[in-house]
Structure formats: C-alpha cells, structure tokens
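K.L.:
Just need the structure, nothing else, for what follows:
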Amino acid sequence: MRSNFRQHLLTTAVLVGATVAAPAFAQEAVPSIQGAGVSAEVDPRGADQDTGTIVVTGSRIQRPDLTSTSPLTVVSSEEFQLSGATNVEQVLNTLPQVLPGVTGFSNNPGNGAVTLNLRNLGATRTLVLVNGRRWMFYDTNQIVDLNTIPQFMVEGVDVVTGGASAVYGSDAIAGVVNFRLRQDLNGIIMGGQYNITERGDGARYNIDFAMGSDFADGRGNVALFANYTQRKPIFQNQRDFSRFAAGDGCIRPGTTNPDTGIGQNLGGALGTCVSRGGELGLIPQGSASTPIASLPSVTSPSGLGYIFNPTGGGVTPFLDPDNLYNFAPDNYLQLPQERYLIGAYGNYEVTEGVELFTELSFVNNSVPQELAPTPIGQSVNLQLASPFFNDQTRALLAPLDTNNDGYVTTNVGFRFNQSGPRNVDANRTAFRILGGVRGDIAPKLQYEAYYSYARTRNSQFQQGNIARSRFGFALNTSFDAAGNLQCADAGARAAGCVPLNIFGLGLADQDAIDYVTINSNNTEISELQNAVAVVSGSLFNLGLGAGDVGFALGGEYRRMSSQYIPDTFLASGDVAGFNAGQPTSGSYDVKEIFGELRVPIIEDGFIDLLELNGAARYSDYSLGNVGGVWTYAGGVNIAPVPDILFRGNYQRSVRAPNVQDLFGGNSTGFPAAQDPCSDRGPANTRTDAVRALCIASGVPAANVFTRAVQPNAQIQANFGGNPNLSEETSDTYTVGAVIRPSFIPRLNITVDYFNIKVEDVISTFAGGLNSALSLCYTVAQDLSNPICQAFTGLRNPATGALGETSGGGNPNILSANIADLETSGIDVQVDYNMPLGFSLFGNGESRVNFFYLGTYLDRYRSTAVASIPERVTIAEGSFSGNPLPQYRHTTRLTYSDGPASLSLRWRYFGKVQDFRIENTFSGLDRVGTDPALLVNPFVSEVNYFDLTANVDVSDNFTLTMGVNNLFDEKPEVLGSLQEQANTYPGSYDVLGRDFFVGARLQF
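P.N.:
You can find the predicted model right below:
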C-alpha cells in the first residue's frame, strides 16, 4: 500500500504540468574511476563494461565511447561527498581550470550569488548547463547563480575547455560546465551534513531529501527532491589575518613632506599598515595620500586635512596612524545564507517512440551582506558662527569666507557610526519549468524537442545609507528669530531637517541622524525562454571497418530579458553607503540552426582509430549590430596504436552582448579626470607631441596646458550601455593526447594544450574617462586611433574644453568592443586504480585510487585597448583581481577496503607576485616597479591537505567525516591589491581547519 501511495503521489505532483515542461538531450552518466572523485575521460573500449551509446558534453551526437576531441574533466558525485561540500562552488573552485568568481566569502564586492569563472575569462564567458540545457540566470549580465543547483542531486560535472558555441550557442567562449543531475530515481534518499571550523564558528548544515518511483509497469518515472541549507556568518575580526584593515603603508609623524607639511606616505618601507581602531572616519581631500582617519575632518585653506578632537570644537592636523579607522570588524568574512530548494522531474512513455518529460525547480536563497558604517566626504556650506565650532576652528576656516557672509564652503568628511553598519538583505527567488517530448523515429534515428521558461527575481533591501542632499542641508545652519540653531534651507526644514553635529564623537542628535539616514531598495527581474528541437542518429558507414557516421541537426530559439529597478535614492545618485545605479531594461532574441557530424574512418585497421568531427551554427540575433553570426568547429582523433590517441580541435565561438552591455542605464556623470591638454595633469606629460595633438584635436594654441581647457576638476561625460555593440569572437585551439598503456592496466593519462584568444571584448570604454584621456594623448598620440575618437569634434572652439558644462560636447564613455583577452597553457590529468590483492576487513579486496589534475598557465594577456597592443597586461603568475599562479593542481589518493575508505586530497596553489612588478608603464614603455617599493610583492605557494573517511555502515546507510585544511594554513596579509579581508578569500582558505560529518540513508 505504501509503495502504491508513493507512486500515485509522485505521479500526480510531477505530471500536473507535464505538457508545458521540457526535456534534456539524452545524457547518460559518464562513468568515473571508482573512488577517484574527479577523473580524466576514459575510453571503455576493451574494459569490462558495456556503456551502450551516450552523449558526451560538448556534442549532441550519441556515441559508443567517452573520448572527446576537446579536453574534458569529469567530476563525480563522490567528490562532493568526500570534500564535505554544501554548495557546488566548494568543489569546482578547487579545479585548476577554474578561478573563483563571486563566492560565499564575497561581502564587498559581492551580491549574494556564486558564479563560475573558467580560465579566468569571466563568468559571462563561461556557459553553465544542467543536464545539457541552459539554466536560469539571475541578473542583467545573464550569469548563472550556482546556488540554484542542487548539489546533492549532482551525479557528475563535466568541464569542457574552449569554445563550444557551434554546439550550444552564445557564451561558451571559455568553455562549458555541465551539471548532470540524477535521473530515474527509484527509492528514497535522505541525508544531511554539518560543518564547523576548529574555532567553533561558521557552522554550515544542510538537509536533503529525494524520492522517486517507476510507474505504469516501468514506462514512467517521477521524482521529487528538496534541500534546506543554512550557513552561519563569520566576521573579519574573528581571524587574526583579517582583524585589522590593511593598506600600503602609513603616514608617520617626523617624516615631513615638503609639499604638504604633514607626515608623508612611506609606502611599503614600513611594511603593511593596518587600521587600529577609531569610531568615525573620512578621507580628507586636501591630502590624497592620507588614509581614512578615525575622526571627522575639514579641509583648510591651505588644502591640509584636519581632524576634530573627540570632544568636538577644536581640530588638529592628521598625523597619527593610530587614527586609522578599522572597518574590518563590521564586514563579513563568511556570508550567512539560508536556502530552500525544491524540484521535480518525470518522464512517461505515452506510446512507442513518444516519451514526455518534464523538469521543475524552485529556489529561494537569502544571502545578507554587512559593511562598516557609511563614510561620506563632500563639499558643504558651513556657518562660521555655528555653536559646533570653537574659536580655533573659526579662525582656521575664516579665510575661506571670501565674500564675508559668515559662511564657508569646504570639504567635510564623517563616518556615521551612530547609524550603525550598512546591511543588505539580498533575497533571490527563482523558478524554472521545462517540458518536452523525445523518442525514436527509426532504429538509428532519434528526436527530441523541449521548451523551458525560467524567471529570477532579486530583491535587495539596503539599510544604513546616507542621503547626500540631506547631509548638506543638515550641515548648512542658521539662527532663527529666537536665536535657536536650525537648518538654513526652509524646504529642508519643512521636510524634517535637524542640524547635524558631526564635529566630534557621538555628538549628533538622534533626530538628525534619523533625518540623514535612509533605506533603499532595488529589484532585478530576469527571464529566459529556450526552445530546442534536434534530430540525431546514424547516417551510413564508410565501409572501412569503423562505426557509422553520426549526425545531429536542429534549431533553437532563445529570448533573454532583464531589468534592474532602483528606487529614487539609488537612481538619482543621492546616496552614500552603497553604489547608485540607473534603471536598466531590455530584451532580445535569437533564432538558430545547427548541425554536427562525427565521421569514423578507421577503427582496428592499420591504425587503431581515425575519426573526424565538425559542427556549425548560424545565429540570427534581433540586435542590429550582431545580426547573423556563424560559429563552427572541427576536430580529429587519431590513434596509431590502442595505447595512445592524439586529438586536436579548433573552435570559433561568440558571445553576444548581454542586457547590461546593451541597455545598462545611461547617465551623465562628473568624474574626476585630468585632461592632458590642461595644466591639471602631470608636468612630465606636457611635451611638444602632446601640444601638437591637443591643437589638432581642437584646442586653441594659446590655451594648451592652461586652466581654460579644464576649468573644473571634473569633466562631464556620458556613461552606460551601448545598443550598438557587436559580438565578441574567440578562436580556440586544443592539441593533446590520451594515453592508456596496455602494459599498465587501469592507468589513464591525458595531456592537452589550450590556446584561447578573445577579440572585440566588451568593456567600459578604455576603462573610464581619465584612462581614455591619458591613453589617447600620452600613449596612442594618433587622432585616428579609436581611443581618440571619443574626443574628436567635442572641444569648445573658444577654450578647447570638454563637457557640456564647459561649452564643449560630452565624451561617450559607454560599453564598447575595445579589448582583447588571450590565455594558453597545458592541462595534465592522471588517474589510476590498483587492486592490492588483500582485505584488512576480509570483505573482498582493498584498492588504491589515485587522481591528479594540474594546469600550467603559459600566458594570460589582457589588452584594455586593442588598438594599443603595446599596453598589454601580463597576468600569469601575478595577482590583481584573481591570483593567477603559473601552476596549480589538485590530487587525491584513496584507499578503500570493503565498506570503508580513507581519502587524502592535496590542493596546491602556486606562488604569485604583485602585478605592478611587470605592468607599470611610462607611455608605451614597460618600466616595471621595484619590488622593494611594494608592501607584499610576493606571495608564496600554499599547500592544503584534506582528509576524509567514508564508511558504509549498512547497505542503506553511509557515514562520511573529514577535515579540510588539515594543517590550518592561513593566507598572507596583502596591501591595497587585496580583494577583501586583506586577501583573496575565493583563492585562499580563510576558514582554517574545518571539520564536517555527513550521513546518507538510501532505500
């Protein structure tokens, strides 16, 4: 009775929406070496197994073996279990091909998502599939959040290097990562896991449940699954390396800078400078090198930064590094998380050759962020007679009152500790439905068609922001008729303005704090519609002893839409604390046809194997500047003898611009910049060549290198997306060998060289306005160069100034197809398993499994402006952004005996150096930086060891326990090139020794 009830329950729950849900391409489990966790691809020819026909990730053609022309790494479900992973990122980020994107340690920057960055070419260039199909994305950049993938349902993950747009369409430039979920579940799986650090914090636990059943005499199967995950926070002050915020040196008394009269920045000469405390802070604009101080400040007439005494009234010059503000304690090191995930799938053979199938998924994921209280610094109007000042302060400020009206305008900074930390409640709700039909048309001919719809809604509620306009109103005071202090602006008074005393610690009235403190909201909504139909099978045989020619032919339709909806505070820019943002909304679609051929020519002949394959796709985008695009691929497998197979592959791939690239909210801004044609730039750039270029670009000769060209420190310009973008293109070459020596049974070795070059990379034009001006006038020095086109014809003919506020035109600093990326290297995989011929437990025989996966990074080059190729950034072996060691590996050794196994994993992350050592320029000359001038120029290699024990307590119950980072390796403290928490938390272990225990019951 219970069995029948379970079948009816599952059937009803899943097949309610079967006619509108959709299919996956036939994707069978890719077998891995038992106990290896991760494996190289294995050709089962000659092995004692019958795999039938399968579909290998990177192709839609069913085939009898696993050998692919593209490098393929297979991560098995056992690896997630042995690693103690609660989310898929914890395993994938250990693979040498993967560099961390946004992770569970990404607080600032961060957005609550987890992203995948293959080959460090960016999450937008890594295509993520689930069961061979596109998954839901979460934002205007059309990126997949890995938090939406049920880790406990993963049967395996296939990582394919290099472009695959001919097979899967746009975005597969760096490669494809395909998560294969369990299929045809027949029974119940229950499990859970608990993780906690040696220090007793950062607890993580998850509860998993799945049940499935066959029905209708095996003609159908339905399954339901659910997961609950919770992750507790760790703050940065809970670890020694991140307890104090670090910088690149201190301002020290007694080392007077003759230009400023205050202690000079000693850079790395005294090592990394850390913030020791303080309650308030700001960045005095009169001294650019002065670190954030713990007390409020003003800028004096001489341009020096002064801080107020804690009790208020008086000021002193900023000198003491002990005044540095320590913002670390208020920042998360590990972000909290709470996730609910449910899903279902089902299939039913209606009649012979017609099978319906469906997939449903729903996720609610909440990942808060927390930052230190809001710092603010801006120019404001101050009343000299304010009771908040003493005579010393009034005397200091009085020379700024040039019109003798009793008011001065100066830069004032403050950190709003009284408002409390900044918080973001990032809540993401996503669902996906998929349904379709598949079957056999003939014995060697199959079809499949499906439609999927996915929608994600992100809601971010921000607390602790400060309204810039209200800050200005609350500082601009006057006296009413009764002599009481009030806000000078009548409109602000009517809106509740209260005078704000920030000139000391804790002196502001709560009403004033409440007036300037605001909450803000933003929402993102993303949708993906995807319809695919494909026919595949065998055509004919060439008659040379090999298998049949295989093919796949199909069509695809995709529609992507996304919008970002900020509230008024964020959209207007009247916000300090979190980044402002402009509304973004857009959509586009693409219609595609594609085909593949696999041509076996020789098998077991005078050579063991010769096989050719090719693929092509034509994509017609609704975007005018993209339009029709061809992508294509071709490869060859050749095995002179059964022991070794050589392979090579070429792929032309594309990435169409996403919604953010195209429609990112356009706005006019006023960034600080230095026009090289004015007197604001460095004196050493005022050369005859620059003068001639300025005159040629429209600056009157008499005005060159004068203030008339740039009367203000800011230049008005236009920013945002660009609907005229075209696609990115990439060329990928891979050459390698698969070695399976017959004289060493069960040994598999693959060696593959990869070379990926991406052209017309979409990024902000030249990296921003100031960078564009510098590159045009001091580096390219050619008005025909694309980098100079942004300023052509825009200068005021009378003064030579740029920007509408100065009578010229606004430069367009929009998204542009302007950059290049290139990477190359070698991947090596080895897996081997050996029976030992004995058993300690007297139950079968014991076995040792060994796996190694390593990557040597030969080159990583990024050129911000392709038209200036000499200014290429060399990144391999350096850190700025993600650390890119030239060598890294992960390896696992497992001993298994009967019901028990013991496994040791070794993760090696190679040494790196400060990227400025190689990438400091003078014009086009690469001059480098002396390492002695840098705080932490070199970061040593690091070794992490993880130990796991696994026991099958019974046929139905498995217990797993282990410890990651066995020897408690800690990250080095870095200076200004850190990502956050004084290090790179995605690359280096920040938890320390970490224990886990998990259990799984299956029946």
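K.L.:
drop to CA atoms for contacts and neighbour counts, all remaining ones
P.N.:
Will do.
K.L.:
Could you look up the SS state of Asp48?
P.N.:
coil (DSSP: H, G, I helix; E, B strand; the rest coil).
K.L.:
Please determine how far it is located from Gly898.
P.N.:
Counting by CA to CA, to the nearest Å, the gap from Asp48 to Gly898 is 21 Å.
K.L.:
These two: who's more crowded?
P.N.:
Gly898 (16 against 7; other CA atoms under 10 Å).
K.L.:
my read: the more buried one touches Pro835, true?
P.N.:
No. Look at Gly898 against Pro835 with CA atoms under 8 Å: they stay out of range, at 12.0 Å.
K.L.:
what residues are shared contacts of these two?
P.N.:
Between them, Gly898 and Pro835 share these contacting residues under CA atoms under 8 Å, 6 or more residues apart in numbering: 845-846.
K.L.:
quick one, helices of the stretch 551-700 of the chain?
P.N.:
Residue ranges of the helices in the stretch 551-700 of the chain, as given by DSSP state H, counting those that start in this stretch, are 568-572, 659-663, 688-696.
K.L.:
Quick one: list the elements packing against the longest helix seen in the chain.
P.N.:
Of all segments of type helix in the chain, defined using DSSP state H, the longest is helix 2-15. Under the contact criterion of 3 or more CA pairs under 8 Å, 6 or more residues apart in numbering; DSSP states H and E, helix 2-15 touches strand 204-215, strand 220-231, strand 337-351.
K.L.:
could the ones you listed go into a markdown table alongside mean neighbour count?
P.N.:
Supplementary listing: these in a markdown table, determined by neighbours: other CA atoms under 10 Å:
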| stretch | mean neighbour count |
| --- | --- |
| strand 204-215 | 21 |
| strand 220-231 | 22 |
| strand 337-351 | 21 |
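K.L.:
okay, those in a markdown table with distance to Leu821 next?
P.N.:
Shown next, in a markdown table, are those (distance: least, CA to CA, whole Å):
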| stretch | distance to Leu821 |
| --- | --- |
| strand 204-215 | 38 |
| strand 220-231 | 36 |
| strand 337-351 | 34 |
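K.L.:
Out of these, which is closest to Glu41?
P.N.:
strand 337-351 (27.9 Å; CA to CA).
K.L.:
Show the end-to-end separation of stretch 595-614, please.
P.N.:
8 Å.
K.L.:
cool, and stretch 55-66?
P.N.:
8 Å.
K.L.:
one more to line up against the first:
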Amino acid sequence: MKAFLGRAGWLSGSGSALAVAAVILCAGSASAQTTAASADETPEEQAGAGESGDETEIVVTGSRIERAGFEQPTPTTVLGNTEIRQAAQPNLQQVLNQQPQVRNSSSATTNAASTNTGVASVDLRGLGAARTLTLINGRRFVGDNNLNFVPTNLVERVELVTGGASAAWGSDAVAGVVNIILNDKLEGIHLGANTGISSRGDGFRYGFDGAFGTEFAGGKGHFMIGAEYLRDKGIGTTGFNDRPWFGAGLVTVPGSCINAGGLAAPCRELRPGVPNLGPLTYGGTVLSGANAGLVFNNDGTLRAARPEDAINLYTTINVASPVERIGSYARLSYDIGNATIWVDAAYGRAKTNQSFIIDPADAVLVSVLLGDNAFLPPQLAATGEPFFVLGRYSRDTFFTRLDATRETFEGAVGIDGTFGNGWKYSAHFSHGEVDTTELLLNSSIPGNFARALDAVQTAGGIACRVNADPDPTNDDPACVPFNPFGEGNASQAAADYVRGTQSIFGTRKLDSAGIELQGDPFSTWAGPVTVAVGAEARWEEQIQDNGALDKLRVPDAHGNPVSIFGSPLYAEPLNGGFNVKEAFAEALVPLINGDQVKVELNGAARYSDYSRSGGIWSWKVGGTARLFDSLLLRVTRSRDIRAPSIGELFNASGLAIREAVDRDPPAAPGPGYDPNPMVRVTEGGNPDLVPEISRTWTVGGSFTPSFFQGFSLSVDYYDIKINGAIGTPDTASITADCAAGDTEACDRITRDPVSGTITDVRATNANIASLRTNGIDIEAAYVLPMSRVSNMPGALRFRALATYVNELVIDGVNKAGSVGDIAIGGIPHWRGNFSATYQSDTYGLDLRIRYVGGGKFDASQPNIVNNDVGARTYVDLGAQFKVADKFTFFGNVRNLFDKDPPLVVQLGGFNYDSVGRYFTAGIRLDF
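P.N.:
Have a look, this model is predicted:
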C-alpha cells in the first residue's frame, strides 16, 4: 500500500538549533562535491582519509559530465563503508533512513500492518519514495526501487543527490537521486556472518554474505560475484509488553480548547495504554437487553466486565515485520582495445510470512442474534428477548496472515569506451522482472458468516437455518454453524467456512536502453567546453491476476456486484504498461579560469515522450564559482518531472487501517457516532494520471581552508515546489473536500447507515496534491591522521550532517514540526548525525550520535493539551578487531541508553527509534 502520504538533547533544554550547531562546531564536514585524497598526504594519511570509500576521485551523480576537477553545482552527499558499518542495519535502505535528508517512511516497523512489507525504498525530503530516483551504477532497476534486493556487502558507496536531477537522469528525480555504486573491481574472497537481537530478547536476526572477484587474461578481464542472505524474525505482538510507548490514545479531558480552524473544541490528552475498540472484547460483549455490559468467558458463560478486557487495536499487530531476503549480483567485463564490454546479472528475493491484522469486516462483530440461536447460553435464553446485539473482536477466527514473496531477475549488457581526442561513449540494454505473490489468509466472507451465525436446533443437531428451512432453494450444503460465544468455541470447520484466502500474482517488467556520448568539441578563453548527449528508452509493464475467490461477486443491498470478501484487497486483474523515449544534453562551459577565481556554467535539458501522456521538458541551469582555492559557491535552478509510475497507474487496491478525521459530520448523527473512528482505507492505482512538475532552487557552498588541512564544511539551501502531485489523500482531506461540495470526494466515503460514522474510505491515486518544501543541509568533516600528532597508527575521522526542514507543505498544511505517528507525512524541523571514528590496520572504534528534533505531536490538532514533543538523542557504539590479518570481529550497540520514543498511537515510529536498544555482532574473513 502507498500513503501520501526528550526533552532531550545533548545540551540542556530542547533547543534543536543549538544542539545541531554544537555538533557542527565540534566536528566539522565532508564536502558535498567531488572528493579526492590530498596529493601531499602520505599513503597512510590517504588511507585514513579514504576510509569511506573516497580515496580516489569520485565522479558524483548530480551530472552526466565526467571530467577531472569538475565541481557540479547540485549538492551531493557521499556515504561509504564507514556510515554503512556504523549504522549496523539489516539492509541498505535502513542505513539511508538514518540520514538527515531521508524520511523513514518505509521500514520493518512502519510496514508492520502493510502489504508493502518486504519493500525497502528511500524517501528523500519526505516527499514520498516515488519522488526519489534510485539507481545502481547509474542505471535504473526493476522493482519499486526495493533495496532489499541489493547485496550490501558489494556496496562501495552511496551518492545522495539532494536537488532536482530530472534533466540528467529522467523522471522521479524530483527530490533527488540515490545512486548505489557497487565495487566492480573486487579482488579476492570475502566472507561474513552477523547476528543481532534487541535488549528485550526479540527482533532476532542473522545473516551471511560472500563475494569473490578476480582478474583474468592478463588483467584484461574481470569477474566478480557476491550474495547476501538475511533472516530477520521481526518483533511480534508480545513486543508491546516491554515497550510502554505503544498503544497510546487520545482521550477527552475537561477544559476549553481551540481546534485548527480557531473554533471551540473538546480538549484531548495523549495517554499511554488507551483501549480504542470501545466495549468490544475477545470473547464477546452483550451490547443490548437485560444483560448489556456482560462479557463472555472462553467457556461461553457470562460475567461482569473487567478493566483488562478492554482492547487496543494495535496491540494485536506486530511491532516489526519479519523478512527473509536474498540479494546477489555478478559482473563479467573484458577490455578490447579502448573499450570495455560488460555483462551483469542480479537476483533477489524478499519474503515475509506474518500475522497481519484482524479483518475488520467481521472480526469487529456487532451482530443481531436471534433469541432462538442454538448456541445461546442459558442466561441469555432465559430473558426471552427475541434478539440481542453482540460485540466481539474475533482474533480466533479472522486474524489474517500475510504471506508475500517478491522475486527479481535482471540482466544487462553494455559497452564503455573512448575514441579520438578524449571522447567517451557508453551504451547499455537491460531487462528485469519482479514476480510478486501475496496471500492474505483468514479473510472474512460476510455472506457465509451471516449464514453460519444463524444456527438453530434441529432433530439432527445444530444446523444453519438456511439448511433447516423447508425451502431447498435456500440451502447452502457447505454451511457449518458458528458458535460466537467466547473465544475459541467455533469449530475448525465453521472457521474454514466463514473465511478464505485472498491472493494476487503479478509480474512487473522493465526494459531499458541508453546511449551516451561525451567530449570537448571546442574551447573558450577559459578552457574546454564539455558536452554530454544521449538517448534513452524504457518499456514498463505490469501483469497481475487474482485468485478464484477474489473474482467471485455477490449482490450487495442495492443489487450491485461486490466481492465476496468483507475487506477486499485485490479486486480486479490488471494488465497495463507504458513506454518513454528520451533525449538529453548537458554542457559545462567555463567562464573564468584564473589563479584565484574559477567560474563555470552547467546546463542540461531533457525531452521525454510518454506513450500515455505525451511529451514534456525538464531542464537545469547552474553555476559554480571557486574563490581563492578554498571557497566554492554554487546555485542551481531546475524544472523536474515525475511521470506516474507503473504501480501508481495500475496497482490493485491495498488496505490499511487508520484513524479517520471526519470534517464532514452528519447533520443529524445517530447513536454511537464517532468523529475519529478506525476505518478501512483502500488505496490503489489510477490509469488517468498525468505527470507532475516541480521547480527547484538550490543555493550554497563549501569551504575547504588550506590553513586547516583535512577540514571541510558545506551549507546548502533548497526549495522544491510541486504542482499536480500524485498522491493518495488522507481521510481528513477527503471529508473536508466533501464538505466543500466535491461530489467525487463524497463518493470515496462509506458511512454506517445508523450512526453515520465513517467505515470505509477509498483513497486511490490522483493528481490532486500540491507539495512544497524548503530547508538547509549542513555537512562538515575532519580527518586527522594520527601521525600528525603522535606515533599512533591510523586516523581519526569526524563527520556531521544536519538538515533543517523549514516547511513541508502538503495541500496547504505544513507538516514540518509535526512529529507524532498520527501526523501523516510529518517530519521534524531538525535531524542530525555526528560520528567519530578511529581506524587503524588492526582495530577501530566508532561513536555516533543521532539527533531527532521535537515539535508538535500533531500541529493540525492544537486541542491536544500535551501536544509538545521533546527532541531525542541516540548514542551508538561500535568496535572492530582484526586478527591474523584475515579475521575481523565487530560489534555494535544501537541506542545505547535505550532512549524511549514519544508515545505511539498507531504503529511504528516514522521519526524515532521505536524498537529500543539493539546489539549486533559478526565476523568478516578476507582472503
């Protein structure tokens, strides 16, 4: 499913800006541009400086131009093996989630009750993962940018382009680009094993990896292969017991408050351990008649309700999803003259099998039962009442289970070469497929459930009324009577009759081809003009089918055909696709090339012709000015595009359970009306989408003073505006639009006919959103080879990154500073990381401090009396020891002081660590 989506601090008080500034001042920065080891450093010093994979010059991803000394104007941050190792995460995506520019919108904790479990994508700037273009070695890959398929042990570095880059790389690069560079020059044999567990004894995981690389044919050829396996068992529902921040809720308290519209509203307070399913219990609650309020024991007898009977929906859902993943990659290359021919192949698989959610269609049972029900307990039968209402949360029958497997295969062939006077060319073709199988077991079938509940006593025993009726046309021979009184009293046969398995089987395909040429056609007074031109084409297709039960239809109350399932996820088979043909050009024009001043102009343009929506332009213009060899100033202006993805166009419906905000309440609500109910939200694709357009400014610079060798500092301002953005509206927006007279929005809402409470919302994709964000990125680093100050070997490396988000405006609502889990799309104003690393040939030590700013739990609900959330500071420690020059043992403690996150109302912690202290240990072998 897609969503469109303490008082802490290392210094006293909650001053976020002060805390982040302290990190910068005490540490320093790595330039956001091309990085190279200093020519006057010793080999040992260079090794220390290059610990993050930057000991040789890096051509960054923000541009197509590859030229020594080129400092492109688009800000770029480089992460190498230092950052990957320090994070000690189960996949590369969760390493990136801890970077200040990335919002944790998808992870094991945030996907715990989502059919997206197993997908690990990156969300730069909090603008949605679909607006971040993810590449491997500069090429697109199939599979929703799922980094579960990428073997982390082969990653040399990751480049984060934090500005618009559509002109260089095409659609999706609105928020930026994540380019994963694999080590295609690998030599030797490398093996590894690791394991991890939380301090609470859950979240156990283990993994193995291996890689091999060698040259042949006198160095002309090279072959490498690598693979990684990881099994993460996740954290089940028992994980709530040791994490008191889960299961919180908003309760009404005395007082007079003001809502977001400036009107009087009930005061609400955030409290831990708040039941949110009202009178429902696992065994069942009598809701009407003489016995109203009594609850059922497991043996079917009645008793008075107890406080421990109250239920919170989210305590029945996993804290973190389990996943088993495999990622592998192989490459063969061979030099022929001035060209290198290469072939690579990749295989990956991500699988999850977990308890999911309790199907709300029939699990939240509020049924009218007749007084002659054959299972009726004597105490109820004695009242003589013709009917009564039962409320029951049926986890014994309708606790669904998600069994999902995503498997990818991809192959590519290409050539890179040179000719003439420094001209370079490259061409490639790739084909990839992702096969997806999803099964949702124990899904309710309301028609069967209604017949099974209506059980009567016959001469032959208890039977369904439809089969006891003399009219044979009403018979349902498969019907098995269902006993709803008390948990676990229904027979297995009855349970099997009232539920079934929803299923989907899909294949997504991506074919991609590209050709590029770069050279210096002429020179100006300031030096050579470099141009890069090329063409690309992509063909994307999705084929998706459903199981036999998913295709069955029954008439609803109005005679319209509907799914037999109460909460249908996979409504219709799908078959769709599109193609795009593109041409691009980029130029680097030097304007001034003096001893103390160097100025360059960089521009790019791309024309994209989409088969579904026609042609569209994207462009970028920028410039850099280097002053006195230590100060670099840069600015870019770009027009970026994002065409709808194959999933946004054709994806089948997905289901989520969320709290709704009803901004269009009924004029005369019925008894039991709830303005903030838990509802089923159905999300899915829309083939009529058109591309969205964004405009981006970046202005900044970097400082690398010659008088302070090894230090660098960069600061960049960004501003991104998107119109006609593709997204799924939240319930508050849909109900507000309905109240304003939007009939299409009203058609998305289903209400209970008696109370008027919202029960279902259809939030399919549409070009309805407007997005705007702006802020500042700060990066600093300092490398100190120990030989400069002592006789110790190795080097000290300090690095700090921080991002201040001034605005993240979604449909007119500023989400920046809303940090609670119910604030959909919310993001802290400040995030920052500081790391200090000592590394020698034999051992290394890591200290990392992660800062997450506070804010309002939900700024859109100012009537929450305890709305203020303090900042959090997390401390991580790591160590590595090398033995016998081949064995390296390592360990890591994440969240050393077990810092609690803010209270969690729904699921997971988008912005904060919701798991707690976590230990990782392992071994690496290098031959």
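K.L.:
TM between them?
P.N.:
The TM-score (TM-score structural alignment, normalised by the length of structure 2) is 0.82; 838 aligned residues with a CA RMSD of 3.9 Å.
K.L.:
Most tightly packed of the helices of the stretch 551-700 of structure 1?
P.N.:
When you average the neighbours per residue for each of the helices of the stretch 551-700 of structure 1 (mean count of other CA atoms under 10 Å), helix 659-663 leads with a mean of 24.
K.L.:
Any chance you could list what contacts it?
P.N.:
Contacts for helix 659-663 of structure 1 (CA under 8 Å, 6+ apart): 140-142, 560-562, 584-587, 720-725, 762, 815.
K.L.:
Report the buried residues of stretch 614-624 of structure 2.
P.N.:
For stretch 614-624 of structure 2, a neighbour-count test (16 or more other CA atoms under 10 Å) marks 616-624 as buried.
K.L.:
quick check, nearest of those residues to Leu25 of structure 2?
P.N.:
Distances from Leu25 of structure 2 to the buried residues of stretch 614-624 of structure 2, taken by CA to CA, are shortest for Thr624, at 25.5 Å.
K.L.:
Now the aligned partner of that closest one in structure 1: closest residue in space that isn't a chain neighbour?
P.N.:
In structure 1, the residue equivalent to Thr624 of structure 2 is Asn637, according to TM-score structural alignment. Once flanking residues are discounted, Asn637 of structure 1 sits nearest to Arg647: 4.5 Å by CA to CA, 6 or more residues apart in numbering.
K.L.:
can I assume the one you found is in contact with Pro640?
P.N.:
No. Checked against CA under 8 Å, the pair Arg647 of structure 1 and Pro640 is beyond contact range at 11.5 Å.
K.L.:
circling back: could I get the helices of the stretch 551-700 of structure 1 as a markdown table with distance to Gln81 of structure 1?
P.N.:
Below are the helices of the stretch 551-700 of structure 1 laid out as a markdown table (distance: least, CA to CA, whole Å):
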| stretch | distance to Gln81 of structure 1 |
| --- | --- |
| helix 568-572 | 43 |
| helix 659-663 | 37 |
| helix 688-696 | 62 |
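K.L.:
Indicate which one of those is closest to Val424 of structure 1.
P.N.:
So among these, helix 568-572 is nearest, using CA to CA, at 13.7 Å.
K.L.:
So between Arg647 and Pro640 of structure 1, which is more surrounded?
P.N.:
Shown here are Arg647 of structure 1 and Pro640; by other CA under 10 Å, Arg647 has more neighbours (23 against 15).
K.L.:
what's the counterpart of that one in structure 2?
P.N.:
That one, Arg647 of structure 1, aligns with Arg634 by TM-score structural alignment.
K.L.:
Now for its match: which residues touch it?
P.N.:
Taking CA under 8 Å, 6+ apart as the test, what Arg634 of structure 2 contacts is 73-74, 622-625, 698-701.
K.L.:
I'd like to know how far it sits from Gln72 of structure 2.
P.N.:
In terms of CA to CA, Arg634 of structure 2 sits 8 Å off from Gln72 of structure 2.
K.L.:
Overlap of the contact sets of those two?
P.N.:
623-624.
K.L.:
what ranges do the strands span in the stretch 1-150 of structure 1?
P.N.:
38-40, 54-55, 62-63, 72-76, 98-100, 116-118, 126-130, 133-134 (DSSP state E, counting those that start in this stretch).
K.L.:
could you dump those strands to TSV with mean neighbour count?
P.N.:
Listed next are those as TSV, based on neighbours: other CA under 10 Å:
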stretch	mean neighbour count
strand 38-40	28
strand 54-55	19
strand 62-63	22
strand 72-76	24
strand 98-100	22
strand 116-118	26
strand 126-130	24
strand 133-134	20
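K.L.:
Identify whichever of these lies nearest to Ile441 of structure 1.
P.N.:
Nearest to Ile441 of structure 1, of these and by CA to CA, is strand 62-63 at 14.8 Å.
K.L.:
What range does the closest one cover in structure 2?
P.N.:
Going by TM-score structural alignment: strand 62-63 of structure 1 matches residues 66-67.
K.L.:
And for stretch 848-862 of structure 1?
P.N.:
Residue span in structure 2 matched to stretch 848-862 of structure 1, by TM-score structural alignment: 796-810.
K.L.:
Quick one: average offset of the matching stretch versus structure 1, please.
P.N.:
When structure 1 is overlaid, stretch 796-810 of structure 2 sits 0.9 Å from its aligned residues on average, using mean CA distance after the TM-score superposition for structure 1.
K.L.:
Stretch 429-441 of structure 2 too?
P.N.:
Aligned to structure 1 and superposed, stretch 429-441 of structure 2 gives a mean residue distance of 1.3 Å (mean CA distance after the TM-score superposition for structure 1).
K.L.:
count of residues packed around Val27 of structure 2?
P.N.:
Small correction: residue 27 of structure 2 is Ala, not Val. Neighbour number of Ala27 of structure 2 under other CA under 10 Å is 23.
K.L.:
Repeat that for Gly187 of structure 1.
P.N.:
15.
K.L.:
And it, how far from Ala223 of structure 1?
P.N.:
Per CA to CA, Gly187 of structure 1 is found 9 Å from Ala223 of structure 1.
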